[in-house]
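*Asks:* curious how this folds, go ahead:
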Amino acid sequence: MLKFNLIQSGSITAAAMIASGAFQVKNGQIILSGSGDVINIALTIFFAAFLVKFLTPKLGSYTVLLLPLIVAVVAGGVGQFMLPYTKMVTGAVGQTIGTLTNFQPLVMGMLMGIAFAALIVSPISSVGIAMAIGVEGIASGSANLGITACAFTLAIMSSKVNGFGTTIAHFIGTPKIQMANMLKNPRLFLPVIASAGIAGLVGAIFEISGTANSAGFGSAGLIGPMATYQEMAGGPLAIGFIMLLFAGMPILLGFAMRYIFIQKLQFVREEDLVIEDK
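*Replies:* Sure thing, here's the model as predicted:
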């Protein structure tokens, strides 16, 4: 969309890496730890892109030499300055979600499903939050079911305007591909919240469990279903039950949300969920 060349893209990438917080210096060694703070990375990229657009015509023939250095130092430095504050935001979100585990199990399951469905289509890492606050047991299972319901709901609601590959990418990969559309049109959160809340509630009713390492993935890579299977007795019945919960129920919820919010109420449009290939 912005049509950056290799030098410009590399400059922005360098700034994002510096500001991510993923690189730490310990005992004289540079250690890569995790993917960094996604919110801070996004803000840094935005600022770095603006800086690139502003500086490129002014540097002229010195662009190749000076642009990477200036963008990395200035944008990366600003990102490093903002990092503690964006981490505070992420930490506050984690603490808020952590309090949900204190509710009665059925209420907790519903709220965890909603919370993690909202996280998965936001700039915040659902996996990072789950691991940071140690989401385990029924809370983890409900979180995964909420994310799965979110993925199938968005996939089914957008299936007529997106290609087959994009549609299945919602639940095989991640529904975060809809993040831009969700933030642009917050109305889209309502069908997601409705389906995720139901899925999380069902998970709590049947005491679907998971681990802190699996919560936040949903159906992606079959991590959520496999974690649930490990917590169960196993066998063909368990596999069938898991398929029903992680595929059958989300599909039904997806079609129900499309009927209610698109066809019946016309609250949102399918076009709101178009993912353009550029």
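
*Asks:* drop to CA atoms for contacts and neighbour counts, all remaining ones
*Replies:* Fine.

*Asks:* any idea which helix is longest in the chain?
*Replies:* helix 63-100 (DSSP state H).

*Asks:* same for that one, what does it pack against?
*Replies:* helix 6-20, helix 38-59, helix 105-120, helix 126-133 (3 or more CA pairs under 8 Å, 6 or more residues apart in numbering; DSSP states H and E).

*Asks:* what residues does the third one touch?
*Replies:* Residues lying outside helix 105-120 but in contact with it, judged by CA atoms under 8 Å, 6 or more residues apart in numbering, are 97, 100-102, 125-126, 138-139, 142-150, 174-176, 189, 192-194, 196-205, 216.

*Asks:* and with 6 Å instead?
*Replies:* 100-101, 126, 139, 142-143, 146-147, 150, 176, 193, 196-197, 200-201, 204 (CA atoms under 6 Å, 6 or more residues apart in numbering).

*Asks:* picking up where we left off before, which one of the helices and strands packed on helix 63-100 lies nearest to L252?
*Replies:* Distance to L252, taken as CA to CA, is lowest for helix 105-120 among the helices and strands packed on helix 63-100, at 16.4 Å.

*Asks:* turn the helices and strands packed on helix 63-100 into TSV, columns for mean neighbour count.
*Replies:* Formatted as TSV, the helices and strands packed on helix 63-100 follow (neighbours: other CA atoms under 10 Å):
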stretch	mean neighbour count
helix 6-20	22
helix 38-59	19
helix 105-120	26
helix 126-133	20
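
*Asks:* nearest to L273, out of those?
*Replies:* helix 105-120 (15.6 Å).

*Asks:* one more sequence to fold, the one below, so I can look at both together:
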Amino acid sequence: MNKEVLKKSLNNWLQGASMGIVVGLIPGAILGTLTAPFLGKGGIMALIAGAIVAYQFCVPFMVGYFTALQFKLNGIESAVLAGAAFLGSGALKFVDKGWTIKGTGDLINTMLTVAIALVLIKLYNNRWKSLNIVVLPLFGGVLPGLLGLLCLPAVSGFTALLGSLIKHLTTVQPLIMAVLISIIFSLIIVTPLSSVAIAYAVSISGLAAGAANLGIVATVFTLVCGSYMVNPKGITFSLFFAGPKLLMANYLQNLIMTVPLVINAAVVGVFAYLFNIQGTTQSAGFGITGLAGPLNAYTFMSGSSLINWLILLLVFVVVPLVVSIFTHSLLTKVGLYKAEIYQYQRADK
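*Replies:* Predicted structure coming up:
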């Protein structure tokens, strides 16, 4: 396998996982906070709340499905890949003579299982087409799923350790960690990596989740300020909904964008610390999309509702917007980069 093929395969794998995770988790990120109080209370709202929670259980399947689309697998290959992803996620456990589903499982292990399944499916390569319906579920589904389960304890142990380390550092060095996490997530969101997957993988919460959301918001406003003068207004406006990944190709081809992204994310990270902006694992990674970040942060705040909303308006809109306008104006004026690096290029051109 040459370097270009490997690079394309890696990108397809990351893109598939990213799409599956976002599609599976965004309903909960947008509506989960609003509907959570109705869970278990009966009535139509309880049914809606339950459906939103249950939808998240489909994430491993979706990771497998979208990855299959990226690799252009056929129907049965796609099905067994999705099945392997669910099995390897570890979400399904046998407890007390019954089966239980625990959230989305371990998403890093899900991605690892998908990679194993892809290799096995490609190795099989439809050698005996008449036996595909027998061979593929076993060789491309159950076997990689089993291998994924064998890897699960080590992978889960590592992610739990990483999550504990982040939680510890946000306690002993909250300002430094808020700034670092804000910067990290501001950059992750413009790469093929999934900010949602990373948030779930390390189970960040509290101040870390709030800083992660603000880092993504900083990136959104950075791209909006850059895009405003060089793109149709529809492209700029869609950044608030489609997210920064809309200009991912621009970033990967113009890494100088890292400078304003880091500066802006560092500033909002400080504000996350100053106002103790918090969040949940479910909301971290979405930023301002669907108001997931602000709504979740609000639930952790006490005191006057008016003051709290003004604080959220300040840290989620005013500060990142003002800082982004300032850095973009300054850096283009000194000639560090030209505004054209933000010009959106359609993939079909």
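
*Asks:* tm score of chain vs chain?
*Replies:* The TM-score (TM-score structural alignment, normalised by the length of the first structure) is 0.74; 272 aligned residues with a CA RMSD of 4.0 Å.

*Asks:* just to revisit the earlier point, what range in the second structure matches the longest helix of the first structure?
*Replies:* Residues 132-169 of the second structure are where helix 63-100 of the first structure lands when matched by TM-score structural alignment.

*Asks:* can you give the distance from the matching stretch to the centre of its chain?
*Replies:* Distance of stretch 132-169 of the second structure from its chain centroid, counting by CA atoms, centre = their mean, to the nearest Å, is 18 Å.

*Asks:* and what of stretch 112-123 of the first structure?
*Replies:* With CA atoms, centre = their mean, you get 7 Å for stretch 112-123 of the first structure.

*Asks:* ok, back up a step: of the contacts of helix 105-120 of the first structure, closest to I12 of the first structure?
*Replies:* Nearest member of the contacts of helix 105-120 of the first structure to I12 of the first structure, counting by CA to CA, is K176, at 21.7 Å.

*Asks:* neighbours of the equivalent of L214 of the second structure over in the first structure, just the number please.
*Replies:* Using TM-score structural alignment, the partner of L214 of the second structure in the first structure is L145. Using other CA atoms under 10 Å, L145 of the first structure has 42 other residues around it.

*Asks:* now the farthest one out in the first structure, which residue is it?
*Replies:* S61 (40.3 Å; CA atoms, centre = their mean).

*Asks:* show me the contacts for that one.
*Replies:* Not one residue lies near S61 of the first structure by CA under 6 Å, 6+ apart.

*Asks:* quick one on the thing from earlier: mean distance between the longest helix of the first structure and the second structure after superposition?
*Replies:* Here the mean offset of helix 63-100 of the first structure against the second structure after fitting is 2.1 Å, by mean CA distance after the TM-score superposition for the first structure.

*Asks:* and the residue positioned nearest the centre of the first structure, how far is that from M17 of the first structure?
*Replies:* Centroid-nearest residue in the first structure: I120, 3.0 Å away (criterion: CA atoms, centre = their mean). I120 of the first structure sits 22 Å away from M17 of the first structure, taking CA to CA, to the nearest Å as the criterion.

*Asks:* now stretch 265-273 of the first structure: buried residues?
*Replies:* For stretch 265-273 of the first structure, the neighbour count (16 or more other CA atoms under 10 Å) marks 268-270, 272-273 as buried.

*Asks:* what do you get for stretch 299-312 of the second structure?
*Replies:* By neighbour count on 16+ other CA under 10 Å, the buried set for stretch 299-312 of the second structure is 301, 308-309, 311-312.

*Asks:* cool, and stretch 80-99 of the first structure?
*Replies:* Neighbour count says stretch 80-99 of the first structure has 80, 83, 86-87, 90, 94, 97-98 buried, by 16+ other CA under 10 Å.

*Asks:* now do the helices in the stretch 151-278 of the first structure.
*Replies:* Along the stretch 151-278 of the first structure, the stretches classed as helices by DSSP state H, counting those that start in this stretch are 164-172, 179-184, 189-205, 223-231, 236-243, 249-257.

*Asks:* and among the ones you listed, the most buried is which?
*Replies:* Mean neighbour count (mean count of other CA atoms under 10 Å) peaks for helix 189-205 among the helices of the stretch 151-278 of the first structure, with a mean of 25.

*Asks:* that helix to helix 249-257, inter-axis angle?
*Replies:* With axes from the mean of the first three to the mean of the last three CA atoms, to 10 degrees applied, the angle from helix 189-205 of the first structure to helix 249-257 works out at 150 degrees.
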